[in-house]
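In: Just to be clear, the model below is a prediction. Sequence and coordinates:
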Amino acid sequence: MVPHLITALTGPINELEQRILESMPAIERWFRLEWMEHTPPFYSSVDVRNAGFKLAPVDTNLFPGGFNNLTEEMLPLAVQAAMAAIEKICPEAKNLLLIPEKHTRNTFYLMNVQRLVQIFHQAGLNVRLGTLDDTIQEPTTLNLPDGSTLAVEPLLRTKRRLGLKDFDPCTILLNNDLSAGLPQVLEGLHEQYLLPPLHAGWAVRRKSNHFQAYEEVAKKFAKLLGMDPWLINPMFAKCGQVNFAEGAGIDCLQSNADALLSKIRRKYKEYGIQEKPFVIVKADAGTYGMGIMTVRDAKDLTELNRKTRNKMSVIKDGQEVTEVIIQEGVPTYERVNDGVAEPVVYMIDRYVVGGFYRVHAERGIDENLNAPGASFVPLAFAESNHLPKPGAKPGASAPNRFYMYGVIARLAMLAGSYELEATDPDAETYD
C-alpha cells in the first residue's frame, strides 16, 4: 500500500523530478565517481522535507536508530549493504561488537538494536552487545515488547583492544551518538575498526559543518543537472556563543535570523512562492528533536518566554546549548492519515536500504516533527521503490518520487563523508 501523497504535484518539484529522472544515468555515474574518492559513512539516516517547490535534507544522523521501523521487505537490502560495508573494512571479520545507547529502558530504541543485531547476524557475523553503562557489571538480559530478549555485557578493555569476556571483535559498531562526550574506553584503539569514528559523535560533530559540506555537494550536483542549488539546499547561519538561560548571544541569533529570512524572501519572490518564510533554530550538536524552535520573525527572539528558554538551553544527556544553527525552514506538504509527514531515508554504506514517514498529527507544516507523539509509517510499496519508471509522468509514480528522495538522501550522506574527512583529527594535512 503506497501512502497517498497530497503534495502539490504541479509546482517546480515536478520539474526537479523530471530532471532527476531524465539524468539518472549521469547521476548514478556521478555518485559512482564520488564514492571512488570518498568513503561513505558506515550507516546514516536523513530527514527530507518536500515543500512542493523545493526538496531538501534538514538533518543527517550518523548513528541512526529506528531500524525497527523498516519493513521486513527491506531487510534483504539492508543485509546485502551490511555485507558490502563489512567486506570493505574487514573482509575476514567474524565478530562484531555493537555498543548501543545507554537508555536501556526505551523499548522502542531496543527494538532498533535488535533489528541491527539481526541484520549483521544475517550478514555473517557473531554479534554481541557491550554497554558504556558503568552500572552494568555483569551480563544483563533486557526484555523487549515482542517477548524476545537482548543481552548486554560490560566492556572489557585491554591496552590496545576492546571486547567482552571471551569475545574479541575485529569491528566495533557504535549505535551511541556520544552526546555526553568521548568515553575513555573507546580512545586509542589502533588495532580494531571503530565505526563510525569518534569524531562523528556529537561531542565533536557540528550540524553547521555538515550543512557547509552539503552546500558544496549541492552546488556540484546542481551544476551536473543545470539547476539552481537552492532547490535542494537549505540555507543556514550559525551563532557560537549563546546562553538561553541568561539571554546571552540573542543579538547574534536575531541578526542572523533576520538576514536569513531576507534571503529566503528574495528566493520566494524569484520563484513566485506565496508562503511566509520561517527559520528553524536548533542546537548545533545533538539529536532527539531537542533544543529546536520555529522562528517566523526575528523580533520574536527578544521576547522568548522562560519555558522556551529552558527548552532551548539543554539537550540530550543534559548537555548545555552554547552553539546553534539557524536553518532555512522547509515546510512539508506531505500527509499520511491526516498527519503532517516527512520521509526519513536509511542507508548502509552507500546504498539506500529503506525508510519510513515520520508523521505527527499535532504539528504544523513548519514545525519539527521529531517530537513526542510522532508515529512511523513504513514506506511499504506494492512495487519496488528502488527502480524508477522513466516513462511515468512526474508525481504519478511512487517509485519515481522515492528514487528522488533517495538521491537527495545520498547527497546528504556524501556531505557526511566530506564532513568526516574535513574533521578527522588523524588526517594528514598538506600545506
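Out: Looks like it arrived, so ask away.
In: CA atoms for contacts and neighbours, from now on please.
Out: Fine.
In: quick one: furthest residue from the center of this structure?
Out: What lies farthest from the middle of the chain is D166; by C-alpha atoms, centre = their mean that is 34.4 Å.
In: OK, contacts around that one?
Out: Contacts for D166 were tallied using C-alpha atoms under 8 Å, 6 or more residues apart in numbering; there are none.
In: Would you verify that V281 is located in a strand?
Out: Yes: when DSSP: H, G, I helix; E, B strand; the rest coil is applied, V281 is found to be in a strand.
In: Return the residues in contact with it.
Out: I292, M293, T294, V295, V324, I325, I326, Q327.
In: now with 7 Å?
Out: Residues counted as contacts of V281 (C-alpha atoms under 7 Å, 6 or more residues apart in numbering) are I292, M293, T294, V324, I325, I326, Q327.
In: Among those residues, name the ones in strands.
Out: If you go by DSSP state E, those have I292, M293, T294, V324, I325, I326, Q327 in strands.
In: from what I can see the third one touches L369, true?
Out: To tie it back to what came earlier, the one meant is T294. No: with contact defined as C-alpha atoms under 7 Å, T294 does not count as touching L369 (11.5 Å).
In: which two from the ones in strands among the contacts of V281 end up farthest apart in space?
Out: Using C-alpha to C-alpha, the ones in strands among the contacts of V281 span at most 13.0 Å, a distance reached by T294 and V324.
In: Looking at these two, which is more packed in?
Out: V324 (24 against 17; other C-alpha atoms under 10 Å).
In: List the residues that contact that one.
Out: Per C-alpha under 7 Å, 6+ apart, neighbours of V324: K238, C239, G240, V281, K282, A283, D284.
In: change it to 8 Å
Out: Taking C-alpha under 8 Å, 6+ apart as the test, what V324 contacts is K238, C239, G240, V242, V281, K282, A283, D284, A285.
In: same deal with L55?
Out: I13, V48, R49, L231, I232, N233, V330, I408.
In: In CSV: those residues, plus neighbour count, secondary structure and distance to V340.
Out: As requested, those are exported to CSV (neighbours: other C-alpha atoms under 10 Å; DSSP: H, G, I helix; E, B strand; the rest coil; distance: C-alpha to C-alpha, whole Å):
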residue, neighbour count, secondary structure, distance to V340
I13, 23, helix, 18
V48, 26, strand, 13
R49, 26, strand, 11
L231, 18, helix, 21
I232, 26, helix, 20
N233, 25, coil, 21
V330, 27, coil, 13
I408, 22, helix, 20
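In: One more to weigh against that first structure:
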Amino acid sequence: MVPHLITALTGPINELEQRVLDSMPAIERWFRLEWMEHTPPFYSSVDIRNAGFKLSPVSTRLFPSAWNNLTPEMLPLAVQAAMAAIEKICPEARNLLVVPTNGPHSVQYLENLVQLTRIFNMAGLNVRLGSIDPALKKTITLDLPSGASVTLEPVTRGKRRLGLKDFDPCTILLNNDLGAGVPGILEEIFEQYLLPPLHAGWPIRRKSNHFKAYEEVAKRLGKLMGVDPWLINPLFEKCEAVDLSQDSGLDCLRGQVDLVLTRVRRKYKEYGIKEKPFVVVKADHGTHELGIVTVRDTKDMQALSERVHTLVKERKTPLMPHGFMVQEGVMTQERVNDAVAEPVIYTMDRYVVGGYYRVHAGRGVDEALNAPGSDYAPLAFEHSTQLPQPGMKPGVSLPNRFYMYGVVGRLAMLAASYELEATDPEAEVYD
C-alpha cells in the first residue's frame, strides 16, 4: 500500500531539492570521505519535518524500535547493511544477543524484536533475546497476534562477558536506551562488542549535544550545496539543570524561548514566510513528566507556567532538576489520508535502509506526532532513496523527495557520530 501523499510543492523547498540533486555527486563524495574518518552509529532513526520551506530533523534515536513498520520490500537493504556493519565490527561473529527494554512490552514493541531478529538472522547470525529485567527470573515465550512468537531469556553475567545459559555471543545489541540508568550488569564488559556503546544512552547523551554537532555538519553541507544551512537545520538553545519548582528555572526557559523565537522570526522575514513561528520545549535527555510543549507566543508561555505549577503541586515528591532544550518548531506540510504526517528514516551502519510516515489524525501541523494515537504508514519506497531521478522537475518526483530525506537522515547520522566521539569516555584527549 502506497499512502496518499500531499506535500507542499511550492516555495523554497523545491529550490532546496534542486540544489540537492545538482550536488548529488559532491554530496555522495563528501559522505564517503566523512565515513573514512568517523564511525557511524550502529543503527538510528531520524524524525524529519518538511515545512514546505525547510526540511530538517527534529529528533534522532540511537536505540530505535518500531523496526516492524519497515515493509518487506525494505528488508534486503536492512540485511545488506547489517552484514556490512557486522563485518566491520566482528567478521567472525556467529551469535548476536539482543537486549530489549525492560517489560512490560506492547505488542508493537515485541513485533519490533521479531523484525530485528529476522534481519540479523538473514544476515547470517544466530540471534537470541536476553533480558536484563530483574523481574524476569525464567525464560518466557510470548505469542503474538501476527502468529510470530518472542522468547525472552534472563541474561547471565560472567566476570567479563554477558550471555545466556547456553549461548555465548560475540556481539551484544542494545535495543534499550538506558533511560532508567546503566545497570551494573552491562558495565565492564571487555571481551564482547556492546552496540551502541553505553555513552549513547540517556544517562550521558544530550539532545543539545546532538544538534550542536548537527549544526556543524549542516553548515558544511550547506556550503557545499550553496544554500543557507538554516533550510536544513532547526535553531535551538538549552537550559541546564532547570528546577521547575523555582521561578528562576522558568525564567531561563522564558529567556531561551524568546531568543529562539526572535531568531526564527528574522529568518521568516528574510524568506517572506507568512506562517507563525513556534518553538518546542522538551527534555534535553530522555523524557520528562512535563512532556513536549509547543510555544507560539506569550499566552502559550503562560500556559506552560501553569502546567509546571500544576505538575509541581500534584507531586508528592520534589521534581529533580532537569535539562531542557528549546528547539525551533518545524511544521509539517505532509499528509497521509488527510492526517498530518512526518517521515521517519531508518539507518544501519552508514546506509538508509527504509522508513515510514508517523501519522496522527488528532494533532496539528505544529504539534509533536510521537504521541498516543499515532499510526504508521509505509514510505512509498517504490524506488530506493539512493536512486533519485535527475532531470525531473522539482516537487513532482517522490524518489527525488525521498532521496532528499535520505540526505538529511544521513546528515543526522553523521552528527550522531560526531556526538558519540565527543562523549566517548575512552577517547584520547589531546591538548
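Out: Okay, I see it. Values in this document were obtained by computation on a predicted structure and should not be read as measured data.
In: tm score of chain vs chain?
Out: TM-score of the superposed chains, computed with TM-score structural alignment, normalised by the length of the first structure, equals 0.95; 428 aligned residues with a C-alpha RMSD of 2.0 Å.
In: And the contacts of L55 of the first structure, which is closest to V185 of the first structure?
Out: V48 (34.8 Å).
In: Quick check: which element contains the nearest residue to that closest one once chain neighbours are set aside?
Out: Excluding the flanking residues, the one nearest V48 of the first structure by C-alpha to C-alpha, 6 or more residues apart in numbering is P57, at 4.3 Å. Using DSSP states H and E, P57 of the first structure maps to strand 55-61.
In: quick one: that strand to the second structure mean distance?
Out: On superposition with the second structure, the mean distance recorded for strand 55-61 of the first structure (mean C-alpha distance after the TM-score superposition for the first structure) is 0.3 Å.
In: Which helix or strand lies directly C-terminal to that strand?
Out: helix 75-89.
In: what's the mean gap between that next one and the aligned bit of the second structure?
Out: Mean for helix 75-89 of the first structure is 0.3 Å (mean C-alpha distance after the TM-score superposition for the first structure).
In: P41 of the first structure reaches Y418, doesn't it?
Out: No: at 9.6 Å, P41 of the first structure and Y418 do not qualify as touching, with contact defined as C-alpha atoms under 8 Å.
In: Which of the two has more residues huddled nearby?
Out: Shown here are P41 of the first structure and Y418; by other C-alpha under 10 Å, P41 has more neighbours (25 against 22).
In: secondary structure class for the more buried one?
Out: Classified using three-state DSSP, P41 of the first structure is coil.
In: Tell me who's in contact with it.
Out: P41 of the first structure neighbours (C-alpha under 8 Å, 6+ apart): L62, P196, I348, D349, R350, M413, G416, S417.
In: Kindly report the same for E111 of the second structure.
Out: E111 of the second structure is in contact with A66, N68, L144, counting by C-alpha under 8 Å, 6+ apart.
In: Check these against M36 of the second structure and report the nearest one.
Out: A66 (29.5 Å).
In: Pick out the residue nearest the middle of the second structure.
Out: Centre-nearest of the second structure using C-alpha atoms, centre = their mean is T60, 2.3 Å out.
In: quick one: what's aligned to the residue farthest from the centre of the first structure in the second structure?
Out: In the second structure, the residue matched to D166 of the first structure (TM-score structural alignment) is D166.
In: P100 of the first structure is in contact with R128, isn't it?
Out: No: the criterion here is C-alpha under 8 Å, and P100 of the first structure misses it with R128 at 10.6 Å.
In: okay, these two: which has more neighbours?
Out: P100 (24 against 20).
In: What's the match for that one in the second structure?
Out: Under TM-score structural alignment, P100 of the first structure pairs with P100 in the second structure.
In: Number of residues surrounding the residue nearest to that match when sequence neighbours are not counted?
Out: Once flanking residues are discounted, P100 of the second structure sits nearest to N175: 4.8 Å by C-alpha to C-alpha, 6+ apart. By the criterion of other C-alpha under 10 Å, N175 of the second structure has 21 neighbours.
In: if I pick N175 of the second structure, what's in contact with it?
Out: F63, P64, S65, V98, V99, P100, T101.
In: okay, now the second one: neighbour count?
Out: Read that as P64 of the second structure. 18.
In: show me the contacts for it.
Out: Y43, S44, S45, N175.
In: Kindly report the same for P343 of the first structure.
Out: Shown in contact with P343 of the first structure (C-alpha under 8 Å, 6+ apart): D47, V48, R49, G355, F356, Y357, R358, Y405.
In: distance of it from A51 of the first structure?
Out: 12 Å (C-alpha to C-alpha, to the nearest Å).
In: helix, strand or coil for the alignment partner in the second structure of L189 of the first structure?
Out: Using TM-score structural alignment, the equivalent of L189 of the first structure in the second structure is I189. The local conformation at I189 of the second structure, judged by three-state DSSP, is coil.
In: Leaving out the residues flanking it, which one is nearest to I189 of the second structure?
Out: R160 (5.2 Å).
In: wait, isn't the one you found in contact with I185?
Out: No: between R160 of the second structure and I185 there is no contact under C-alpha under 8 Å: 10.1 Å.
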